[in-house]
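*Asks:* coords please:
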Amino acid sequence: MSAQCQILVIDDDERLRSLISSYLTQEGFNVSVTGDSEEAFLIIYEKDPHLIILDINLPGANGLTICRKLRHTGIVTPIIMLTARGDDSDRIYGLEIGADDYLTKPFNPRELVARIRAVLRRQSIAGFSLFETESIVYKFGRFVLDLKKQSLAKNGEDIHISGAEFALLRLLISEVGKPISRDQLVARMTSKEHHPDQRGIDMLVFRLRKRLDDRETLGGMIRTLRGVGYIFVADVSTEKGA
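*Replies:* Okay, here's the model as predicted:
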């Protein structure tokens, strides 16, 4: 599970960041670190990590504020929150606003790894239930979207894509050539685990365009309809998968 799995550690304690990064790297994870909340958002939008380890007591925008902002913008990346306090109110509030787990400092690094793997397993199971399990493959340009495998490939090579990005691309392709409003996308993307808003949809489209090397031009695959929403215009063929 850890192979090619990207973890972002957000903590202003440089020594702890280094220790966590070293331990997770030894366990086979790819790790990015920052102690700055503004830089954290840049890394999240650029690298789209599989999981975020988030200190609650950051200077400036604290961990609770960051967690709440991520969830309000439709980003459902799993979050494990860290705190030096054992205050139940912080723990409960963190879980209420969308954190997936909670760990109080000091902690055993082995426990952190166990919690990371548990959260990723839960996300994998929940994410799979969001999509159809039929064996259908969509082909468009140099890309292949496999519903059964929940994978996106370009020229035969897999491309990392988050569950939310996969769901949005699948919706756009299923309505190829038809305009879809942001409200419709919000409604169809909403589930027990996922509560996007229009800004969240726009950010997912931005990230999808990067995955697809797509530009917002007349020749692009995902085109913006001002005041309406989006339309997917690539030539799409459909076939049964393995």
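*Asks:* Going by C-alpha atoms from here, please, whenever you check contacts or count neighbours.
*Replies:* OK.
*Asks:* Lys69 sits in which helix or strand?
*Replies:* Using DSSP states H and E, Lys69 sits within helix 63-72.
*Asks:* For the protein, which segments count as helices?
*Replies:* 14-26, 37-47, 63-72, 88-96, 109-130, 163-174, 182-189, 198-211 (DSSP state H).
*Asks:* As CSV, these with mean neighbour count and distance to Leu82 would be great.
*Replies:* Listed next are the helices of the chain as CSV, based on neighbours: other Cα atoms under 10 Å; distance: least, Cα to Cα, whole Å:
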stretch, mean neighbour count, distance to Leu82
helix 14-26, 15, 11
helix 37-47, 15, 15
helix 63-72, 19, 9
helix 88-96, 15, 9
helix 109-130, 15, 10
helix 163-174, 19, 24
helix 182-189, 16, 29
helix 198-211, 18, 25
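*Asks:* so which of those gets nearest Lys240?
*Replies:* Closest to Lys240 of those, according to Cα to Cα: helix 163-174, at 14.7 Å.
*Asks:* name the helices or strands packed onto that closest one?
*Replies:* When contacts are defined as 3 or more Cα pairs under 8 Å, 6 or more residues apart in numbering; DSSP states H and E, helix 163-174 packs onto helix 182-189, helix 198-211, strand 229-232.
*Asks:* any idea which residue sits dead centre in this protein?
*Replies:* For the chain, Thr77 is the residue whose C-alpha lies nearest the centre (Cα atoms, centre = their mean; 4.1 Å).
*Asks:* and for comparison, fold this next one:
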Amino acid sequence: MKQEPKILLVEDEITLGLIIKDSLETRGFKVIHVTDGNLAYAAYTNEKPNLIVLDVMLPAVNGFTVAEKIRLENKHTPILFLTARTMPHDVLNGYMAGGNDYLKKPFDMEELIVRIKVLLNQNRLLENEQSDKNSGVVDIGKYTYDMMRGFLVYQSVTKQLTGRESEVLKILFQNRNRLLARKEFLLQVWGDDDFFSSRSLDVFITKLRRHFKHDPAIQIINHRGFGYKLIC
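*Replies:* I've put the predicted structure just below:
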């Protein structure tokens, strides 16, 4: 049975915290919600979450201090700051404290969920690479794909993918047989979801389809208005 990703949510606004908790739980996440900095560190120690959503302005101890304390012993668990503090130096302080992302209030719940998924996926890829350097070589239908070096092999022919082609294919493979939202895809590869990034994604999808032309069982399906799915 697949284990639910565990999210530590640190938000002192009770109503907002309950809304976020409910939204995440309906998407399959397990959520531990606490309301101040001291409780946050205790919950992190006891629960060992997969990701932390951390408000900055908290009772007792602020979010930056909590993040710095966590980073002394854990460099990898993603931390997403969620706060009304929007000045450039606040954002910079968040990253310097060890944050991986910074979402400003008010925010769209769907954007929060997409950002959480992106951070979890990036961290999962990092853990996989660190635990087994050889795990990056996978079979996709009749092809063999070396994620680390960007090689796509069919029979005795090896094709060197460009860096961006390899990034796109890696994300498709990690989410194979699952419909991946276009916005989530764009944030993972380009870091934004503007028009030019969206058009670039379409171009790389077309190139990858050509690379897989020798195996008709491999399909990259475009669900218009939503995203892509790799079937293999």
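*Asks:* gap between the residue nearest to the centre of the first structure and Asp48 of the first structure?
*Replies:* 8 Å (Cα to Cα, to the nearest Å).
*Asks:* if we can go back for a sec, could you verify my assumption that the residue nearest to the centre of the first structure touches Pro49?
*Replies:* Yes - look at Thr77 of the first structure against Pro49 with Cα atoms under 8 Å: they come within range, at 7.2 Å.
*Asks:* which residues touch the helix holding Lys69 of the first structure?
*Replies:* With Cα atoms under 8 Å, 6 or more residues apart in numbering as the contact definition, helix 63-72 of the first structure has outside contacts at 37, 54-57, 76, 79, 81, 94, 97-99, 195-197, 200.
*Asks:* Could you do stretch 33-50 of the first structure as well?
*Replies:* Stretch 33-50 of the first structure has contacts (Cα under 8 Å, 6+ apart) with 5-14, 17, 21, 58-62, 66, 77-78, 120, 162, 207.
*Asks:* What about Leu169 of the second structure, how many residues nearby?
*Replies:* Counted by other Cα atoms under 10 Å, the residues lying close to Leu169 of the second structure total 20.
*Asks:* actually Tyr145 of the second structure, not the one I typed
*Replies:* By other Cα under 10 Å, 24 other residues sit near Tyr145 of the second structure.
*Asks:* show me the contacts for it.
*Replies:* Gly136, Val137, Val138, Asp139, Phe151, Leu152, Val153.
*Asks:* Narrow those residues to just the buried residues.
*Replies:* Buried members of those, counted by 16 or more other Cα atoms under 10 Å: Gly136, Val137, Phe151, Leu152, Val153.
*Asks:* Wait, a helix at the fourth one?
*Replies:* Put plainly, it is Leu152 of the second structure. No - secondary structure of Leu152 of the second structure (DSSP: H, G, I helix; E, B strand; the rest coil): strand, not part of a helix.
*Asks:* Where does the residue nearest to it when sequence neighbours are not counted sit: helix, strand or coil?
*Replies:* Among residues not flanking Leu152 of the second structure along the chain, Tyr145 sits closest, at 4.6 Å (Cα to Cα, 6 or more residues apart in numbering). Applying three-state DSSP to Tyr145 of the second structure yields a three-state assignment of strand.
*Asks:* Tyr145 of the second structure and Thr45 of the second structure, how far apart?
*Replies:* 38 Å.
*Asks:* just Val53 of the second structure next, same as before
*Replies:* With Cα to Cα as the criterion, Val53 of the second structure and Thr45 of the second structure are 15 Å apart.
*Asks:* Repeat that for Ala67 of the second structure.
*Replies:* Applying Cα to Cα, the value for Ala67 of the second structure to Thr45 of the second structure is 13 Å.
*Asks:* With Glu167 of the second structure instead?
*Replies:* 34 Å.
*Asks:* Equivalent analysis for Thr77 of the second structure, please.
*Replies:* In terms of Cα to Cα, Thr77 of the second structure sits 12 Å off from Thr45 of the second structure.
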